[in-house]
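1. Kindly generate the corresponding structure for this input.
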Amino acid sequence: MVLALGYFDGVHTGHQEVIRTAAAIAAEKNCALGVMTFHPHPKVVLSAETNENNMRYLTPLSHKEECLQEQGPDYLFVVQFDKQFASKEPQEFVDQYLIGLQAVHVTAGFDYSYGRLGRGTMETLPFHSRGRFGQTIVGEVTRNGEKISSTAVKECIQTGDIEKAGSLLGRPYSIRGVVEGGEQRGRTIGFPTANIHKHDLYIVPAPGVYAVRIYVGGRWLDGAASIGFKPTFHDEAPEDPVIEVYIFDFNQDIYGENVEVCFYTFIRGEETFNSAEELIEEMNRDVEKARTVLAARSDVPGTS
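-> Sure thing, here's the model as predicted:
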């Protein structure tokens, strides 16, 4: 088996290069392709400031597993990252998880580390391999001179640069959740929205309005999403930003439906309006901008 190693949050284009490299070697050696990842994020176990409740992911585990499966491995290994695993010496990790799986070759990014305190690196892996498997280091993957990394993608999302985030990911950033009952205020102003409750600990884009597509009822539909704290109607902001999607030309009851929202373009930041009438005027402009953006794009998710 050829194994691709990494945490792979986001399964971005840099991660995809690691897996593609492993796939090419597996084809050359006529053997199986495996991908090994970990959960939860090491910070949850090793950092006093981080826990599973305040950690935010580009791709929570179930979403990441699906993205990794789309890369076509024969095997996907998800290793539980806990204190016992974190305490393993580099040689123990290699013996148990790489040699133990009878890997004949391993690929990983140049900054991959393993073993207690991350003391194992791609430079030490030839020693720890005991000559049982080969190694390939995938160098830094860049776009326009900038390193592609999960950190870079997160920064783009959190600042509203959702188009750049999609470019680094190789697909639009998306959040999965369920449609739940909201304040239903949108219905009173002519913009009924689907209130999205996130399934998991996703990073939420910066407050504002976005052109989106939403997967519901077995199809992708165009819409405009509002993320924020509804300052026009609330003096106090809720703890978490609200995600609402106005689906164009749609009037079905979808409460309780599981959905996925793909973010394409940032239209404007969150604003406070003096009246509902001003808000309605701006929302009409938002919808027209979103329609124009989406009409110009052919990359509907889930199609080829």
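
2. Please make it C-alpha for all contacts and neighbour counts, starting now.
-> Fine.

3. Now do the contacts for the spatially most central residue of the chain.
-> Centroid check for the chain by CA atoms, centre = their mean gives Leu58 as the closest residue, at 2.8 Å. Neighbour list for Leu58: 9-10, 150, 154, 202-203 [criterion: CA atoms under 8 Å, 6 or more residues apart in numbering].

4. this one as well, want them side by side:
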Amino acid sequence: MNKPLLIQLSEPPVVAQTEERVFAIGKFDGIHIAHQTVIRRAVDISILLQASAAIFTFDPHPRYALTGDERFAQLLTPLHERAEVAATLGMVTTVVATFDRPFQGQTAREFVCQYLLPLGARHLVVGYDFRFGKNGRYTPEDLLNIGKEFGLGVDIVQPIDFDGIPVSSSMIREELDAGDLAQVTALLGRPYRLRGIVVKGDQRGRTIGFPTANLALSENYVLPKLGVYVVDVWITGVQKRAVMNIGKRPTVYDAGAVTIEVHILAFDDDLYDQQIVVDVLHYVRGEQKFAGLQELQGQLREDAQVARAWHPTLS
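-> Model (predicted):
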């Protein structure tokens, strides 16, 4: 697979492009199974029309930009990862528009004429709940009517249900907060992923036989609830089983910032300054305060056994 093309626009494109594109339009935070339906529809249409398939999305998250709600400053899938996942579904390009006041205040016609047509749009695909323009006043039906005026085809994808409820990014955020990784994986169609750089910690884990990689996240991710997880770690393309703790380490510190520590089973190499990718698979237990390091050590052994049993063929 070729590296996906990521185009970031702080204002409307100045030069019209000649390449014809079929756009899937939306926030696409998470690129969950409903998003994937929109994207695949756009890819299928692009093949029929012999055009290029592209995503049109926004940054920052519109709900953060409109309300200042800090929860939406955190993302399920940051931009570069969004482009990578979209590329696995057949998308050639991801276009990201800056969601600022001028962009928010556009009419539907301005959005089509100033952004989509200059980018070579020939056909558009959106979800049933897509809203755009000032105060989110415009609907997919508005886009359909304007599309007819400019010769743009528009497909509207109906909701995808999971247990009778339409799939949404908000649903995934709620399941992460509850620690239900099985539901999260089902809704995403893949494990929830974190990415970051290994930084030096206090090396206390090494003194009790459980060295950890301390992870500084590369993006402002939505974090699962505090606790211990079975995870898979990818180190330069090699998959390893591990135990991850997200928490404040109450046995060692009375209070502190949330840290992410990963103990990779049967692995003791130096990972400082390396980027690792963590797929979060299973919630094991909540964070606990132990009577001392010996009691903590015993619990860590049990956590490692849970991780080994989760996938016995993976060390």
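
5. sorry, back to before: tell me the counterpart of the residue nearest to the centre of the first structure in the second structure.
-> In the second structure, the residue equivalent to Leu58 of the first structure is Leu76, according to TM-score structural alignment.

6. Grab the longest helix from the first structure for me.
-> helix 276-295 (DSSP state H).

7. Keep only those of the contacts of Leu58 of the first structure that are in helices.
-> Checked against DSSP H, the contacts of Leu58 of the first structure include these in helices: 150, 154.

8. farthest-separated two in the contacts of Leu58 of the first structure?
-> Longest distance between any two of these is 13.1 Å, between Ser150 and Tyr202; criterion CA to CA.

9. To which residue of the first structure is Asn220 of the second structure aligned?
-> So, by TM-score structural alignment, Asn220 of the second structure is matched to Leu201.

10. whoops, I mixed them up, Glu174 of the second structure
-> Aligned partner of Glu174 of the second structure by TM-score structural alignment: Glu155.

11. residues near that match, how many?
-> 16 (other CA atoms under 10 Å).

12. Check the gap between it and Gly14 of the first structure for me.
-> Applying CA to CA, to the nearest Å, the value for Glu155 of the first structure to Gly14 of the first structure is 16 Å.

13. likewise Met1 of the first structure?
-> In terms of CA to CA, Met1 of the first structure sits 22 Å off from Gly14 of the first structure.

14. likewise Arg171 of the first structure?
-> From Arg171 of the first structure to Gly14 of the first structure the distance is 13 Å (CA to CA).

15. Neighbour count for the two, which is higher?
-> Gly14 (25 against 19).

16. residue contacts, the more buried one?
-> Contacts of Gly14 of the first structure by CA under 8 Å, 6+ apart are 140-142, 148-149.

17. What strand or helix carries the aligned partner of it in the second structure?
-> Here Gly14 of the first structure is matched to Ala34 in the second structure, going by TM-score structural alignment. Assigned by DSSP states H and E, Ala34 of the second structure belongs to helix 33-49.

18. what's downstream of that helix, the next helix or strand?
-> Helix 33-49 of the second structure is succeeded, C-terminally, by strand 52-59 (DSSP H and E).

19. can you pull the contacts of Tyr7 of the first structure?
-> Tyr7 of the first structure neighbours (CA under 8 Å, 6+ apart): 37-39, 41.

20. among these, which recur in the second structure?
-> Counting by both residues aligned by TM-score structural alignment, their matches' CA atoms under 8 Å, those that remain in contact in the second structure are 37-38, 41.

21. Which member of these is positioned nearest His105 of the first structure?
-> Thr37 (16.1 Å).

22. Report the mean distance between the lengthiest strand in the first structure and its aligned residues in the second structure.
-> Scanning the first structure for the strand with the most residues, using DSSP state E, yields strand 258-269. With mean CA distance after the TM-score superposition for the first structure, strand 258-269 of the first structure departs from the second structure by a mean of 0.7 Å once superposed.

23. hmm, who's touching that strand?
-> Contacts of strand 258-269 of the first structure (CA under 8 Å, 6+ apart): 160-163, 166, 172-179, 207-216, 286, 289-290, 293-294.

24. try 6 Å
-> 163, 172-178, 208-216 (CA atoms under 6 Å, 6 or more residues apart in numbering).

25. again with stretch 45-58 of the second structure
-> If you take CA under 6 Å, 6+ apart as the criterion, stretch 45-58 of the second structure is touched by 20-27, 43, 91-99.

26. What span of the first structure is that stretch aligned with?
-> Residue span in the first structure matched to stretch 45-58 of the second structure, by TM-score structural alignment: 25-38.
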